[in-house]
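A.B. asks: model the structure of this input:
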Amino acid sequence: MDRRDLLANEQIGRLLWRLSLPAIIGMLVQASYNIVDAIFIGRGVGPLGLAGTAIVFPLQLLSTSLAITIGVGGSSLISRSLGAGKHSYANKALGNMVFLSFIFSFSLFSIGFFTRQYILRLFGATPAIFPYAEEYLEVILFGLPFVGFGMAANHAARSEGNARVAMISMLISAILNIILDPIFIFKLKLGIRGAAIATVLSQIAMAIWMVHYFFFSKKSLLSLSLSSITPQWETIKEILSVGVSEFVRMASGSIIIVFLNNSLIYYGSDISVAVYGILHRALSFFFMPIIGVAQGLQPILGFNYGAGDYKRARDVTHLAIGAASIIAFIASVICWFMPEKVVGLLQQILFF
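C.D. replies: Have a look, this model is predicted:
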């Protein structure tokens, strides 16, 4: 069955499961990578290395928030355009997503690279943490254009109902990073810089996979060409108007983490920042399935809204909210009744 027919006619429970499951798998693998990455850094570099990555994390979160702003806004526009039969406009939306991803990524790279020392001190880096944070940031910045494009393209693939391709891109990134981490950290003895290099290479691999899908595979409902990347203000405005709420939410989280890191340094120690960074990674594991359900919902909701089938759009929204609520309840119970498991993970990573 054609993906457009699936989005329009498949039973909504089965369809939501079909599109959510690959997203959930991809998100859980990414969360697992975050924990494994922390273990490698903790054992290969030490607590100060972990604290360094925690200091840099708000800037990474800001980069992610920009990419997701484009991804959420663009994928909504693509789904609605496909549902309304406006295929050429969907292609233009994809092209403008790519344009925006590179503009935002290179802008953030320039600001981050030339003001990195000021930013790191603002984010709470102490004299002990600063060398690790700067060494990590100097490399991570070069991955911003790749992660920006990769995440935007990932959302675009999901918006046309191809959750499998989006999942594979996340698996490639996470698994390659897990493989490269011990090579660069331990074998090549590059320490925190090696962890950053492994991350950037995995981001490049994800971007290459998405370029292959849209340019060469001929399996996409969309077509990405140089002409479609030409910016159109009306398209850009529509993408940003939908995605801006996601940016505000995630950018606010970045600001909160900056304040938390500074408070932990002031009232605690460098190790406190490392512990919070690991705890944040561990807890994200519980939120990933909820995000996966939301990502599975988006193409169904957008397509049917664009097609004018508001009842189907409303029904699948209610179903997704119910599923996400159940997952959140189960995660809360696990965290409430088994906090020692999380503490045990911290002990293993930090060698307390």
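A.B. asks: contacts and neighbour counts: CA atoms only from here.
C.D. replies: OK.
A.B. asks: would you confirm that Thr230 contacts Met97?
C.D. replies: No - Thr230 is beyond contact range of Met97, at 10.3 Å (criterion: Cα atoms under 8 Å).
A.B. asks: between those two, which is the more surrounded one?
C.D. replies: Met97 (33 against 13; other Cα atoms under 10 Å).
A.B. asks: one step back: which neighbours do Thr230 and Met97 have in common?
C.D. replies: Shared contacts of Thr230 and Met97 (Cα atoms under 8 Å, 6 or more residues apart in numbering): none.
A.B. asks: just the element for the spatially most central residue of the chain, please.
C.D. replies: Nearest to the mean C-alpha position of the chain, by Cα atoms, centre = their mean, lies Thr64 at 5.7 Å. In the assignment (DSSP states H and E), Thr64 maps to helix 47-83.
A.B. asks: which helices and strands sit right next to that helix?
C.D. replies: Packing partners of helix 47-83 (3 or more Cα pairs under 8 Å, 6 or more residues apart in numbering; DSSP states H and E): helix 12-44, helix 87-114, helix 130-140, helix 144-159, helix 233-267, helix 270-306.
A.B. asks: tell me who's in contact with Asn304.
C.D. replies: Leu7, Ala8, Arg80, Gly83, Tyr310, Arg312, Ala313.
A.B. asks: give me the buried entries from those.
C.D. replies: Using 16 or more other Cα atoms under 10 Å as the burial test, the contacts of Asn304 include Leu7, Ala8, Arg80, Gly83, Arg312, Ala313 as buried.
A.B. asks: residues contacting the nearest residue to the last one once chain neighbours are set aside?
C.D. replies: Closest residue in space to Ala313, ignoring its immediate chain neighbours: Leu301 at 4.9 Å, by Cα to Cα, 6 or more residues apart in numbering. Applying Cα under 8 Å, 6+ apart, one finds that Leu301 lies in contact with Arg312, Ala313, Arg314, Val316, Thr317.
A.B. asks: following up with a second sequence; could you model it the same way so I can compare the two?
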Amino acid sequence: MELSSRELAKKDIKSLLIKQSVPASIGILFMTVNILIDTIFVGRWIGSLAIAALSVVMPITFFISSLGMAIGTGGSSVLSRALGAKNKDKALATFAHQIMMTFGVSSVFVAAGLFFGDEILFIFGSNGDITAPAKEFFFPILLAVPFQAMSMMGNNVIRAEDKSRHSMISMIISASSNIILDILFIKILGLGVMGAALATAASFFLSFAYIFWFFVYKSELRLKWSHFTWKKEIAGEITSLSFVTFARQGVISVLAVILNHTLFAQGGEHAITVYGIISRMLMFALFPVLGITQGFLPIAGYNYGAKNHERVRESVFLSIKYAGGLAILIFIVILVFAKPITAVFTTDPDVIRDTPGALRWVFAASPIIAVQLIGAAYFQAAGMAKKALMLTLSKQGFFLIPLVLILPQFFGIFGVWVAFPIADVLSTIVTGVFLKTAMAEHVNEE
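C.D. replies: Below is the predicted model:
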């Protein structure tokens, strides 16, 4: 830990940024490649309608499982500080509360999904011909969601123990098993949508099994039954720190509901299929930019705490420079290869015709998103929770949702696609103003 601290304080920012960003990018890459390949298999082996069903179901299941991520993120902050203070009892109690809270909350949502599945699917955009495959996909995955929630929570705890290699292994297990089982269940056994659902559900369980093995045999956090005693103070501390992550995912889920209904109203099942491909590309293509953002956080956070504002400024500007450069390259690739990219996902000629133009519009402002991402991350690193939350939610919550509701009334489905770059530009301007003010304050302090 002391060597790491000296590096953060003294080592060249460029070298630090590379060292921190590459592992983060690899982790994000495995997660997004899994989603991407899953969508390709579903689109080519089952049909374009199955992609639309995925676009309806995945935001629901991810919302439930992301509760585990939120509890994991908030609880791991408590846990890390307890370990640093040599308070092993509190660390163990915190971990036990994370388990109880994640299992309890995810189980409640799963029960709600089993009883009100049709209504929930409709709320998230299950209309017309999408309904049947969405139901077939939804229920097997729903039953496995607690395993994914526990995995997402557990990965945060593993990183808090400074054993991130095991966290990466669990993600690799999930991604690779899903791909292998997709081939088995869909291509070889011909189980269609049910096969895709079973493959995804099994990958959740296998990832959880590895994490369970880690905590039994490798972790320093060895729990006893006595640790599973409910303490309001610990639960409250975890909940308060989990709110930012939960709020962000909540806004993304609301956006998914509005998008799916708006797209169906403007273009039916076909429009939702088009966005299903675009949303996967948004997750995949931007992984190096997100990796730099994650790598930037500990560098800026440490030097901000040490009041070394010159290194903070340097880390901000270098991160924006590198992330912006990568974003420009990504935009050029999307601009030039939009049609071949679309053809990888499906053989449906209508989807291949309509997706490239929409894809280019959605990515139109991607060259400037580095300012928005790094800017919001800076305020998180500086411990300014309210500003970090506001800027993190600015694109989806303050701009994209209203634009998606308003623009299609005047421009039809084109209004949906153009809402994305407009929201990017507006949120980047807002973040840029906040970031410029913060950098000026550093100069005054010096």
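A.B. asks: about what we covered before: and of the buried ones among the contacts of Asn304 of structure 1, the nearest to Phe123 of structure 1?
C.D. replies: Closest to Phe123 of structure 1 out of the buried ones among the contacts of Asn304 of structure 1 is Arg80 (39.5 Å), distances taken as Cα to Cα.
A.B. asks: quick one on the thing from earlier: any idea how far the residue nearest to the centre of structure 1 is from Glu246 of structure 1?
C.D. replies: 10 Å (Cα to Cα, to the nearest Å).
A.B. asks: what's the answer for Met206 of structure 1, then?
C.D. replies: Look at Met206 of structure 1 and Glu246 of structure 1: by Cα to Cα, they are 22 Å apart.
A.B. asks: again, but for Glu138 of structure 1
C.D. replies: 27 Å.
A.B. asks: then Ser272 of structure 1?
C.D. replies: Distance from Ser272 of structure 1 to Glu246 of structure 1, by Cα to Cα: 29 Å.
A.B. asks: one more: Pro131 of structure 1?
C.D. replies: For Pro131 of structure 1, the distance to Glu246 of structure 1 - Cα to Cα - is 32 Å.
A.B. asks: what does Arg3 of structure 1 give?
C.D. replies: From Arg3 of structure 1 over to Glu246 of structure 1 the distance is 27 Å, taken as Cα to Cα.
A.B. asks: the more surrounded of those two?
C.D. replies: Neighbour totals were compared for Arg3 of structure 1 and Glu246, and Glu246 leads with 19 against 14 (other Cα under 10 Å).
A.B. asks: so who does the counterpart of Pro133 of structure 2 in structure 1 touch?
C.D. replies: Taking TM-score structural alignment, Pro133 of structure 2 has Tyr132 as its aligned residue in structure 1. Going by Cα under 8 Å, 6+ apart, Tyr132 of structure 1 touches Leu48, Gly49, Gly52, Thr53, Ile192.
A.B. asks: contact partners of stretch 173-187 of structure 1?
C.D. replies: 29-30, 33, 36-37, 40-41, 44-45, 190-195, 197-199, 201-203, 205-206.
A.B. asks: how about Thr355 of structure 2: what's its closest non-neighbour residue?
C.D. replies: Closest to Thr355 of structure 2 by Cα to Cα, 6+ apart is Val274, at 5.4 Å.
A.B. asks: aligned to that neighbour, what sits in structure 1?
C.D. replies: Alignment note (TM-score structural alignment): Val274 of structure 2 maps to Val275 of structure 1.
A.B. asks: now its match: how far from Leu50 of structure 1?
C.D. replies: Distance from Val275 of structure 1 to Leu50 of structure 1, by Cα to Cα: 8 Å.
A.B. asks: same drill for the two, tell me which one is more crowded.
C.D. replies: Between Val275 of structure 1 and Leu50, Leu50 has the larger neighbour count (other Cα under 10 Å), namely 31 against 20.
A.B. asks: could you pull up the residues touching Ile129 of structure 1?
C.D. replies: Applying Cα under 8 Å, 6+ apart, the residues near Ile129 of structure 1 are Leu48, Gly49, Ala51, Gly52, Asp270.
A.B. asks: ok, now with 7 Å
C.D. replies: The neighbourhood of Ile129 of structure 1, defined by Cα atoms under 7 Å, 6 or more residues apart in numbering, consists of Leu48, Ala51, Gly52.
A.B. asks: who's in contact with stretch 428-439 of structure 2?
C.D. replies: Contacting residues not belonging to stretch 428-439 of structure 2 are listed as Arg313, Ile369, Val371, Gln372, Gly375, Ala376, Leu391 [Cα under 7 Å, 6+ apart].
A.B. asks: of those residues, buried ones?
C.D. replies: By 16+ other Cα under 10 Å, those give Arg313, Ile369, Val371, Gln372, Gly375, Ala376, Leu391 as buried.
A.B. asks: let me know the closest of those residues to Phe410 of structure 2.
C.D. replies: Among these, and counting by Cα to Cα, the member closest to Phe410 of structure 2 is Ile369, at 26.4 Å.
A.B. asks: neighbours of Ser319 of structure 2, how many?
C.D. replies: So Ser319 of structure 2, with other Cα under 10 Å, has 27 neighbours.
A.B. asks: and what of Glu234 of structure 1?
C.D. replies: Applying other Cα under 10 Å, we find 8 residues neighbouring Glu234 of structure 1.
A.B. asks: Val430 of structure 2 now?
C.D. replies: 16.
A.B. asks: cool, Pro339 of structure 1 as well?
C.D. replies: 10.
A.B. asks: ok, the closest residue to Ser272 of structure 1 other than its chain neighbours to Ile257 of structure 1 distance?
C.D. replies: Spatially, and ignoring its direct neighbours in sequence, Ser272 of structure 1 is nearest to Leu264 (5.9 Å; Cα to Cα, 6+ apart). Distance, Leu264 of structure 1 to Ile257 of structure 1, using Cα to Cα: 10 Å.
A.B. asks: and what of Asp37 of structure 1?
C.D. replies: Asp37 of structure 1 is 20 Å from Ile257 of structure 1, where distance means Cα to Cα.
A.B. asks: try Asn91 of structure 1
C.D. replies: 37 Å.
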